[in-house]
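*Asks:* my questions are about this predicted structure, shown below with the sequence.
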Amino acid sequence: MKLYSKPGACSTADHIALQWTGQPFQVQVLTAAETKSPEYLKINPTGAVPAVQDGDFVLTQNAAIMGYIADRYPDAKLAGDGSPQQRAQAARWLAFVNSDLHPAFKPLFGPGQFIHDESKYDAVKQAARKRLRGLFEIADRQLADKPWLAGFRSFADPYLYITLRWAANTGVDLQGLDHLIAFKQRMDADPGVQAALKAEGLD
């Protein structure tokens, strides 16, 4: 399997998940310009990461790729113990990060997509930070009595971790969210996380 990733993007979460499988894989680290190249657009016409190639099979969209990695390497138990209940819990928290947390960062990354008046950019960003704080409070409560979002290590955890890195770089207030901070520290110390970050030049 080959992963196309961009350093620090949501694709780094897939890179971590692949590290956690313990199986061999390739990764091609792209620059922003390279994601718009004709060669890459043949793989993903949206010009976004992640994408994976597994033989002749090509897949895009982060949530779909995470599910594929879990199904391709079931021994890693990234979707739980094989029961419908654990897979549903893992998918639930993956959906929370993919559909709620990730999009909530978009006003911070590109406020001009939401309002043309540059004098209002700071207000748009502050509103985004407030919304993100509320979402991270949900994750913090979920982690109050468990080390992982779904109660077991799953494909949701690397994605949450990447959003925490974004939060640190965009001024999102995480003060007092002790369970979330402890989760990030555990992830920072994880060998698979460290290997993925090193490979993408993020260590």
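*Replies:* Arrived safely.
*Asks:* going forward, measure contacts and count neighbours with C-alpha atoms only.
*Replies:* Noted.
*Asks:* verify the stated contact: residue 80 with residue 154.
*Replies:* Yes - between residue 80 and residue 154 there is a contact under C-alpha atoms under 8 Å: 6.7 Å.
*Asks:* in addition, the following structure is provided for comparison:
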Amino acid sequence: MTDQIVFYTHPMSRGRIIRWLLEEVGQPYETQILDFDAMKDPAYLAVNPMGKVPAVKHGDTVITECAAICAYMADAFPEANLAPPVGSKLRGDYYRWLFFAAGPLEAAVTVKSLGFEVSADSKRSAGWGDLGDVMDTLEKGLTGRNYLVGDSFTAADLYVASHLAWGMQFGTIEPRQVFKDYASRMTSRAADTRATQIDDALIAAAA
């Protein structure tokens, strides 16, 4: 029997990424909705000492951080075909883009959205360079491709497309045509539609 999956989230958080992931995985899961104050309660800090969502508990294993949850769940449920097989030559590209989004992409967008500019003299000190470097690198990686890795959808696509869709919606990522086309293709998947409906219904119920 598969170990129980418990999903800790809030419908207006990065947990929306992991809701999509779990719908792609296709295994039953229990959802624990936390308001933002409850994330700092001792009971939840025992799950994630950062006091943030999302987090996933799979049996006795707790995973936090969206990219880590994506990588873990893809490997834990290989039948969902969300990652290239271990040992595949595509595995390197898969890890590259998954953690490119977790590192350079999120850092560059966050710094910019908070009103900070990385000066030309400081670019070499920042692991992501600047927002322009990140956007140009991602555009190059997506140009002429349906997916980031090989010829099929992976958790890297899910994670990158989530960042792009969210950032373009709220104006923190430039809506370049290749980004719009890619995000539209990825978020048209049935699992993302289901996930969006679930979280939007939770938001509406709380209003």
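*Replies:* Happy to help now that I have it. Note that the coordinates shown come from a computational prediction; the quantities given were computed from them, not determined experimentally.
*Asks:* re the thing from before, residue 80 and residue 154 of the first structure: who's more crowded?
*Replies:* Under the criterion of other C-alpha atoms under 10 Å, the comparison of residue 80 of the first structure against residue 154 puts residue 154 first, with 27 against 24.
*Asks:* common neighbours of residue 80 and residue 154 of the first structure, please.
*Replies:* residue 90 (C-alpha atoms under 8 Å, 6 or more residues apart in numbering).
*Asks:* show me where the first structure has helices.
*Replies:* For the first structure, applying DSSP state H gives helices covering 11-21, 38-43, 62-72, 84-95, 102-104, 106-109, 121-142, 156-170, 178-189, 191-199.
*Asks:* just give the closest residue to the residue nearest the centre of the first structure, not the sequence neighbours.
*Replies:* By C-alpha atoms, centre = their mean, the first structure has its centre lying nearest to residue 159, at 2.6 Å. Using C-alpha to C-alpha, 6 or more residues apart in numbering and skipping residues adjacent in sequence, the residue nearest residue 159 of the first structure is residue 13, 4.9 Å away.
*Asks:* next one: the one you found from residue 124 of the first structure, what distance?
*Replies:* Residue 13 of the first structure sits 27 Å away from residue 124 of the first structure, taking C-alpha to C-alpha, to the nearest Å as the criterion.
*Asks:* show me which of these two is the more surrounded one.
*Replies:* Per other C-alpha under 10 Å, whichever of residue 13 of the first structure and residue 124 has more neighbours is residue 13, with 27 against 18.
*Asks:* residue contacts, the counterpart of that one in the second structure?
*Replies:* When the second structure is aligned by TM-score structural alignment, the residue opposite residue 13 of the first structure is residue 17. Residues in contact with residue 17 of the second structure (C-alpha under 8 Å, 6+ apart) are 66, 158-159, 162.
*Asks:* trace residue 88 of the first structure over to the second structure, please.
*Replies:* Residue mapping for residue 88 of the first structure onto the second structure gives residue 92, with TM-score structural alignment as the criterion.
*Asks:* what is the burial count for its match?
*Replies:* Residue 92 of the second structure has 14 neighbours, counted by other C-alpha under 10 Å.
*Asks:* swap in residue 16 of the first structure?
*Replies:* By other C-alpha under 10 Å, 24 other residues sit near residue 16 of the first structure.
*Asks:* please apply the same query to the one 4 residues further on.
*Replies:* As a burial measure, residue 20 of the first structure scores 22 neighbours (other C-alpha under 10 Å).
*Asks:* apart from its neighbours in sequence, what residue is nearest it?
*Replies:* In this structure, residue 20 of the first structure finds its nearest non-sequential neighbour in residue 192, 5.9 Å apart by C-alpha to C-alpha, 6+ apart.
*Asks:* quick check: the one you found touching residue 19?
*Replies:* Yes - judged on C-alpha under 8 Å, residue 192 of the first structure makes contact with residue 19 at a distance of 5.1 Å.
*Asks:* any residues in contact with both of these two?
*Replies:* In terms of C-alpha under 8 Å, 6+ apart, residue 192 of the first structure and residue 19 are not both contacted by any residue.
*Asks:* residues in contact with stretch 74-93 of the second structure?
*Replies:* By C-alpha under 8 Å, 6+ apart, stretch 74-93 of the second structure touches 24-26, 71, 94, 148-150, 153-155.
*Asks:* if you set the cut-off to 7 Å instead, what comes out?
*Replies:* With C-alpha atoms under 7 Å, 6 or more residues apart in numbering as the contact definition, stretch 74-93 of the second structure has outside contacts at 24-25, 149-150, 153-155.
*Asks:* got a ChimeraX select line for the buried ones in those residues?
*Replies:* Here is the ChimeraX command that selects the buried residues among the contacts of stretch 74-93 of the second structure (16 or more other C-alpha atoms under 10 Å):
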select :24,25,149,153,154,155
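*Asks:* out of the contacts of stretch 74-93 of the second structure, what pair is the most spread apart?
*Replies:* Within those, 25 and 150 form the most distant pair, 19.5 Å apart (C-alpha to C-alpha).
*Asks:* how close does residue 195 of the second structure sit to residue 189 of the second structure?
*Replies:* To residue 189 of the second structure, residue 195 of the second structure is 10 Å away according to C-alpha to C-alpha.
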